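1. no sequence on this one, just coordinates:
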């Protein structure tokens, strides 16, 4: 019997991840799949792969394609879209808060608001405004949470979670893990959900 469980591993600075963040909760709920939100830091993994500037910046044609592709997929899925004016954002502080939120069980709502502000209002991920508005949205005290996220134990926890992602063989975001199976990319979300539901 399938356990109907899916791990959603993601990096806050990933463009395609916005498309998943905007829809995974609703499509997983429709299939009665439990989603475990797992923020991690992708750049250390990319740097080990020789991509010191990430997967798009050194390649202008690929970068142009990515922006148009994200826009097309947003239209296809009826997801609000406004190209951010800054790329890539500095996501470290947000990722630390996301990791803390994961342990306190408000990660999904926080992450959805972080991405919504970035991709629909131009309130860039990692900025004080994005962080504070997102924390207020989920009913958390910004000063308290920002302080907690900077504690050494929380920083260490996020690093360990990033090492776990690497150990799983994760090399990009979004990635979905179902048992021992990896599915990479927003366009594999439906495949991952079907696999979690035992459809193949």
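-> Great, that's in hand. All figures in this text were calculated on a predicted structure; none of them were measured in a lab.

2. From now on I want contacts and neighbour counts done on CA atoms only, so please keep to that.
-> OK.

3. does residue 9 count as helix, strand or coil?
-> Here residue 9 is strand, with the state taken from DSSP: H, G, I helix; E, B strand; the rest coil.

4. Name the nearest residue to it, sequence neighbours excluded.
-> residue 38 (4.7 Å; C-alpha to C-alpha, 6 or more residues apart in numbering).

5. ok, so what distance separates the one you found from residue 147?
-> In this view, residue 38 and residue 147 are 21 Å apart by C-alpha to C-alpha, to the nearest Å.

6. try it against this one:
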């Protein structure tokens, strides 16, 4: 039986974006399955007493320099988003709703949002900007917005976030292989080792 990587993610994290660019290749290389689990990073921070590195100015500056190094190493584009940090509640409800209601379009949905945030540096806490991005990628903004108010969708995102905290998650990206937690896109080599 092939191994799995449980990928707890929030679109608003640039480190999560970098992990997202690498994990499909790692899973293909090892014959493993990638399981996306959307969470609300703000909820994780609140439950664990953690905070974004940008709350410490020197740490925030260093973090983006380090993420740039990794982006170059991975051969991917990462553009600093001046709107960071953004409130991702609406986005992560939409992501959860697409996974729940339209799983066949889930990958294309997160692809377009990650692209808009971390390659185009769009302000995705602005509903009009989100609508423009979604329309351009063939999604109906009204249908997506309806998902964000769906009670089952809200409950699933809340449950995912609570489950993540119960498992020891304190930030994103967080990945589990064989119930072993790996935090941060800079731990992908250990994820690869665990899958092998």
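-> Structure's in. What do you need? Everything numeric in this text was worked out from a predicted model, so none of it was measured.

7. TM-score for the pair, please.
-> TM-score of the superposed chains, computed with TM-score structural alignment, normalised by the length of structure 2, equals 0.88; 193 aligned residues with a C-alpha RMSD of 1.9 Å.

8. re earlier: thought residue 100 was touching the residue nearest to residue 9 of structure 1, still the case?
-> No. Look at residue 38 of structure 1 against residue 100 with C-alpha atoms under 8 Å: they stay out of range, at 10.6 Å.

9. How about the secondary structure of the residue opposite residue 74 of structure 1 in structure 2 once aligned?
-> Residue 74 of structure 1 maps onto residue 71 of structure 2 when the alignment is built from TM-score structural alignment. Under three-state DSSP, residue 71 of structure 2 falls in the helix class.

10. so who does residue 71 of structure 2 touch?
-> By C-alpha atoms under 8 Å, 6 or more residues apart in numbering, residue 71 of structure 2 lies in contact with 18, 77-78.

11. In strands, which of those fall?
-> Judged by DSSP state E, strands contain none of those.

12. Which residue ranges of structure 1 form strands?
-> 5-10, 34-39, 175-178, 181-184.

13. can you tell which of those is closest to residue 130 of structure 1?
-> Set against residue 130 of structure 1 and scored by C-alpha to C-alpha, the strands of structure 1 come closest in strand 34-39, at 16.9 Å.

14. hmm, back to that, in CSV: the strands of structure 1, plus distance to residue 159 of structure 1 and mean neighbour count.
-> Putting those into CSV (distance: least, C-alpha to C-alpha, whole Å; neighbours: other C-alpha atoms under 10 Å) gives the following:
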stretch, distance to residue 159 of structure 1, mean neighbour count
strand 5-10, 14, 22
strand 34-39, 10, 21
strand 175-178, 18, 23
strand 181-184, 21, 16
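
15. now the ones you listed as CSV including distance to residue 50 of structure 1?
-> Below are these laid out as CSV (distance: least, C-alpha to C-alpha, whole Å):
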stretch, distance to residue 50 of structure 1
strand 5-10, 20
strand 34-39, 22
strand 175-178, 20
strand 181-184, 19
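
16. I'd like to know which of those strands lies nearest to residue 66 of structure 1.
-> strand 181-184 (15.7 Å).

17. What ranges does structure 2 have for its helices?
-> Remark: helices assigned in structure 2 by DSSP state H are 14-30, 41-48, 57-74, 89-101, 106-118, 127-136, 141-147, 151-166, 188-195.

18. Tell me which of the ones you listed sits most buried.
-> Comparing the helices of structure 2 by mean neighbour count (mean count of other C-alpha atoms under 10 Å), helix 89-101 ranks first with a mean of 23.

19. what's the angle between that one and helix 106-118?
-> Counting by axes from the mean of the first three to the mean of the last three C-alpha atoms, to 10 degrees, helix 89-101 of structure 2 lies at 160 degrees to helix 106-118.
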